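Q: Sequence and predicted structure, then a few things I'm wondering about:
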Amino acid sequence: MDKFFKISESGSTVKNEIFGGIATFLTMAYIIFVNPSILSSAIKVDGAYGALMVATILGGAVATLTMGLLANYPFALAPGMGLNAYFTYTVVMKMGVDWRVALGAVFIEGLIFILITLVGVRTYIANAIPHSIKIATSAGIGLFITFIGLKNAGIVVSDPATYLALGKITTPEALTTIIGLLIIAALYALRVPGSILIGILLATIFGAFVGITKFNGVFGPIPNIAPTFFKLKLTGASLIDPSFWVIVLTFFFVDFFDTTGTLMGLANSAGMTDKEGNLPRATKAYMADATGTSIGALFGTSTVTTYIESGAGIAQGARTGLASVVTAGLMLLMLFMSPLASSIPAAATAPALIFVGSLMIKNLKIIDWDDTTEGLPAFITLVMMPLTYSIATGITLGMIVYPIVKLFSGKAKDVHWLTWVLGFLFILYLIYLR
């Protein structure tokens, strides 16, 4: 084991790797409950929640095992927050795309990710997208999923006069969400491992006292994955539909840059980069992420991506893929806890959406807001995601505004030629296809 994972060579121990894997699992296990809760709003078939729970676990476990065994890194993967919301609330519910076709788009996005990783153009594409747009995209997704959490809890409601208003915060659902959010925030501030998961479970218990939690038990048989397994649909009509490729591009854009940022952030924090700041075995790490996305789509879940929560395991001393193997094993054990998952009400998962959303905006400070040519496109990207209820629209508008502002400010030379191409294509999309 030491020889295979190079544990001693990495300056770690088996104990560190095991405890690191456990720490990572505890901090990210909330996705096992949250992801089915979100996706089941779009995938309305009998047995969808249980099937989506299994898909979430299998998609994450397979990708995490691949990361551990192939790339030998302590990075865990699972369906990404934000991308599951885009899949549900924008692609399926707003655009009216069949959920099976949407899964097909996720599958294709994963294949594209695999292709550019194998061909070696990953760095070239990454350099073509403005840094401020990348940062704003992550933050905008954070605002978007926060809005969804507030909406699901009834804390924010529609209003005929002002469009949005504060809901009645004394309802059982709103109180459950507020209690859960306060618990998560307090535990996170105290650096308690698994703070989000603990908050969800305690909110669920509170929900039982106010009448919104129906406890179904803890352990039970593995749910049937048939309702979502291999249900993706790729038809000739969808493949020639430009709107389909806009969906694919959005999935790819968010997944690609989220993965790039997460991998480099985790690697830097653990001292895993080389003298040039590059990540050794980066191609294998990206392949684990990309293949996880396509495999996850076959199981029936939205895009699988690398989790920043892996930093909890790194903080415990994890430095090798053994930690990922431990995390994946714990994920698989959750297959037998479907009754517990089905007991958790939406009001108890809403705090996770709100809190994770708050974490996703912290990098906004990196943007040079004094430079209008950087700040305005970033701001447009940021605010238009929640205001239009669409991640794709935020990215589209930001990528259009960026080169135009640079051009009229005499800074056209700062814009990569591919950014110009994407901006032009997005304009055509808004005019003729949307």
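A: Everything's here; your move.
Q: going forward, measure contacts and count neighbours with C-alpha atoms only.
A: OK.
Q: and stretch 59-71, how far from the chain's centre?
A: Its chain's C-alpha centre and that of stretch 59-71 lie 17 Å apart, by CA atoms, centre = their mean, to the nearest Å.
Q: Show me what that stretch is in contact with.
A: Stretch 59-71 is touched from outside by 73-79, 281-282, 284-285, 288-289, 291-293, 295-296, 299, 301, 304, 320-325, 327-329, 331-332, with contacts defined as CA atoms under 8 Å, 6 or more residues apart in numbering.
Q: Just the buried ones out of those residues, please.
A: 73-79, 282, 284-285, 288-289, 291-293, 295-296, 299, 301, 304, 320-325, 327-329, 331-332 (16 or more other CA atoms under 10 Å).
Q: So which of the residues you listed are in strands?
A: 77-79, 304 (DSSP state E).
Q: Turn these into JSON lines, columns for distance to Gly211.
A: Converted to JSON lines, these look like this (distance: CA to CA, whole Å):
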{"residue": "Leu77", "distance to Gly211": "34"}
{"residue": "Ala78", "distance to Gly211": "31"}
{"residue": "Pro79", "distance to Gly211": "30"}
{"residue": "Val304", "distance to Gly211": "34"}
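Q: tell me which of those residues is nearest to Thr123?
A: Val304 (20.4 Å; CA to CA).
Q: The closest one and Ile178, how far apart?
A: 29 Å (CA to CA, to the nearest Å).
Q: Identify each buried residue in the host helix or strand of Leu387, please.
A: Using DSSP states H and E, Leu387 maps to helix 372-388. Neighbour counts using 16+ other CA under 10 Å place 373-386 of helix 372-388 among the buried residues.
Q: where along the stretch 51-200 of the chain do the strands fall?
A: 77-79, 156-159, 163-166 (DSSP state E, counting those that start in this stretch).
Q: Please identify the most buried of those.
A: strand 77-79 (a mean of 30; mean count of other CA atoms under 10 Å).
Q: another one to put next to it:
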Amino acid sequence: MMNGMIHKLDSAFQATKLSKFFQMEERDTKLSVEFRGALATFMSMSYILAVNPRILSDSGGPCVMDPDEGLFGAEYSACIEAVKREYITATAVASMFGCILMGLFANLPIALAPGMGMNAFFTYSVVGFRGLDDISFEAAVTAVMIEGAIFFVMAITGARYAIVRLIPEPVRVATPAAIGAFLAHLGLQTAEGIGVVVSDIATAVTLGGCPESMRTPIVALTDSCRANTDLCTTSDAYTCDDLGGVMTAGTTWVGVLGLLIIIIMLSYKNKAAFVVGIATITFLSWFRGTAITYFPDTLEGNDRFDYFKKVVSVEKIDLLFANFTSDLSDVTVALITFLYVDFLDTSGTLLGLVSAMGYVNEEGDFPRSKQAFAVDAAATMFGSIFGLSPVTSYIESGAGVEAGSRTGLTAIIVGFFFFLSIFFAPIIASIPPWAIGGALIVVGALMARSLRFVKWHDPAHAATAFLTVVVMPLTYSIAYGLIAGIGCWIVLQGTFYLLALVGVKRPSFALDEDIVPKETEDKDTDDENAKNMEDDSNDSGKDPVSGEEEKQEQP
């Protein structure tokens, strides 16, 4: 009966002007598929509503510290807590704005929100923990606005496209898999995942999964920390080496359960897998008095539960609104860094996700790319009005793409969910990270399919792609992964060119039958591989604008 109702609703929507506006028929999708994809995307990225306020409020925001009370004075701390609550509303409003614009103008199923990584850079590298660095909160916010404006001009003038076209082929091919590895890396850690991978003093990372009572925080041993241990800044980084308990945390194992639920349901081609997996673990984690509760009997757990019980709560944005300044004497480096990180992160994310849908052409561009990048920049400018770090396209949109999303209707529905979260922030902020981690890991695995097009028999092509994939998650930055791949390719091709000038023939490689099956040499088989890639991405194989058949790019 339910399937019949959904079918009728899909058919009714298909006959509307909205369906034509979003090119539902050309992209071979339905309203129910777009809604399911939107729900998967939103649930995969909803952690930003809790994580972003915590990170950005660490900057101190516009709060002014009383020198007599110090960094942890009661009045100053109370102001920061108020800023944290305001950031929940600010994050939701800016995300809603970006998602709706992306759906209306770019017609892509890509959601936007304040970027992870850039929010940490904003707080800990630009403003400093509770304003300890020299750049003021107001100057940093102004730098974000200027960065967004520059990015917008680059997008609408086509300068962005000219730069993106310079991205080497192996980097474009490897980008979806690299983003997938980055997603899986997030899903395996604690802040946004199941906590299997944790920090280690000797080896940087190691196996974790220890309960919270056995976690030893890792601090930044700065000069201020050496002088006064009260100023030692901690983060989500911790190790299990000191107290033990590796792989004994209930939250880790219930996160693994969510991972398995998603994989099993996907194996049976159930596209509600992401929604069911995340919702199941979230529901189990809301019971108090268990080893996996998100509301333990601690000060922090009680605060979470008290906020959760409110159900409906709208926080004002009085403190964060329009904190701009004309004093930009110290923000040059921050401005440049914001620009290049935002540019490369957005380029990598958009190209990777759109490539996974099969929409990237042989020139490395995709339909309405100018609008997509312009929307990203406009969202950053809009977010700066509310004191946010750059708003950017989210790699978690891959969850929706894998669930079948193909149009901007998905982004608009995600925007609507963010609108609801303005009112239901206590509920949305209570989705635990271990409920989300499994979805991120699965999406990462599915995005690795792009590696089939790497020319593994060509060392230069293979090394460039490989560096792109491994550097991105290991440095926790899409930008650094792209820089590593592009830099490697430039050095290698430059060396080959210089050697050719002195008579050394450029290297060339025939397919090695021991490595690559002989049939891949045949053009017909190459075309079939391209078709398979389109099928894997649930793509119709048509140009998303014209609806005509479009040739899949072959590396």
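A: Perfect, thanks for sending it. Keep in mind that what you see is a predicted model, and the values were worked out from it rather than measured.
Q: follow-up on the earlier one: any chance of the strands of the stretch 51-200 of structure 1 in TSV with distance to Ser310 of structure 1 as columns?
A: Supplementary listing: the strands of the stretch 51-200 of structure 1 in TSV, determined by distance: least, CA to CA, whole Å:
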stretch	distance to Ser310 of structure 1
strand 77-79	9
strand 156-159	32
strand 163-166	35
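Q: one step back: mean distance between the helix holding Leu387 of structure 1 and structure 2 after superposition?
A: Following the fit onto structure 2, the mean deviation recorded for helix 372-388 of structure 1 is 2.5 Å by mean CA distance after the TM-score superposition for structure 1.
Q: Remind me what that helix packs against, helices and strands.
A: helix 131-152, helix 391-408 (3 or more CA pairs under 8 Å, 6 or more residues apart in numbering; DSSP states H and E).
Q: ok and it relative to helix 131-152, angle-wise?
A: 20 degrees (axes from the mean of the first three to the mean of the last three CA atoms, to 10 degrees).
Q: Need the contact partners of helix 372-388 of structure 1.
A: The contact list for helix 372-388 of structure 1, computed with CA under 8 Å, 6+ apart, reads 132-133, 135-137, 139-141, 143-144, 147, 367-369, 390-399, 401-402, 405-406, 409.
Q: Closest to the centroid, which residue in structure 1?
A: Centroid check for structure 1 by CA atoms, centre = their mean gives Gly80 as the closest residue, at 2.0 Å.
Q: how close does that one get to Ile179 of structure 1?
A: Separation of Gly80 of structure 1 from Ile179 of structure 1 (CA to CA) stands at 25 Å.
Q: ditto for Val92 of structure 1
A: Counting by CA to CA, the gap from Val92 of structure 1 to Ile179 of structure 1 is 31 Å.
Q: so what's the aligned partner of Ala484 of structure 2 in structure 1 up against?
A: Matched across to structure 1, Ala484 of structure 2 falls on Leu397, judged by TM-score structural alignment. Leu397 of structure 1 makes contact with 377, 380-381, 384, 426, according to CA under 8 Å, 6+ apart.
Q: Please tabulate the residues you listed in a markdown table, including the columns distance to Ile114 of structure 1.
A: Putting the contacts of Leu397 of structure 1 into a markdown table (distance: CA to CA, whole Å) gives the following:
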| residue | distance to Ile114 of structure 1 |
| --- | --- |
| Pro377 | 29 |
| Ile380 | 30 |
| Thr381 | 27 |
| Met384 | 30 |
| Phe426 | 24 |
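Q: And the residues you listed, which is closest to Met360 of structure 1?
A: Thr381 (14.2 Å).
Q: Give the equivalent position in structure 2 for Ile133 of structure 1.
A: By TM-score structural alignment, Ile133 of structure 1 lines up with Val171 in structure 2.
Q: Quick check: that match touching Leu482?
A: Yes: proximity of Val171 of structure 2 to Leu482 meets the contact threshold set by CA atoms under 8 Å, at 7.0 Å.
Q: All the helices of the stretch 251-400 of structure 1, residue numbers only.
A: 282-299, 310-315, 321-333, 338-343, 346-359, 372-388, 391-408 (DSSP state H, counting those that start in this stretch).
Q: Ala185 of structure 1: which of the ones you listed is closest?
A: Ala185 of structure 1 lies closest to helix 346-359 among those, at 7.5 Å (CA to CA).
Q: mean shift between that closest one and structure 2?
A: With mean CA distance after the TM-score superposition for structure 1, helix 346-359 of structure 1 averages 3.2 Å from its match.
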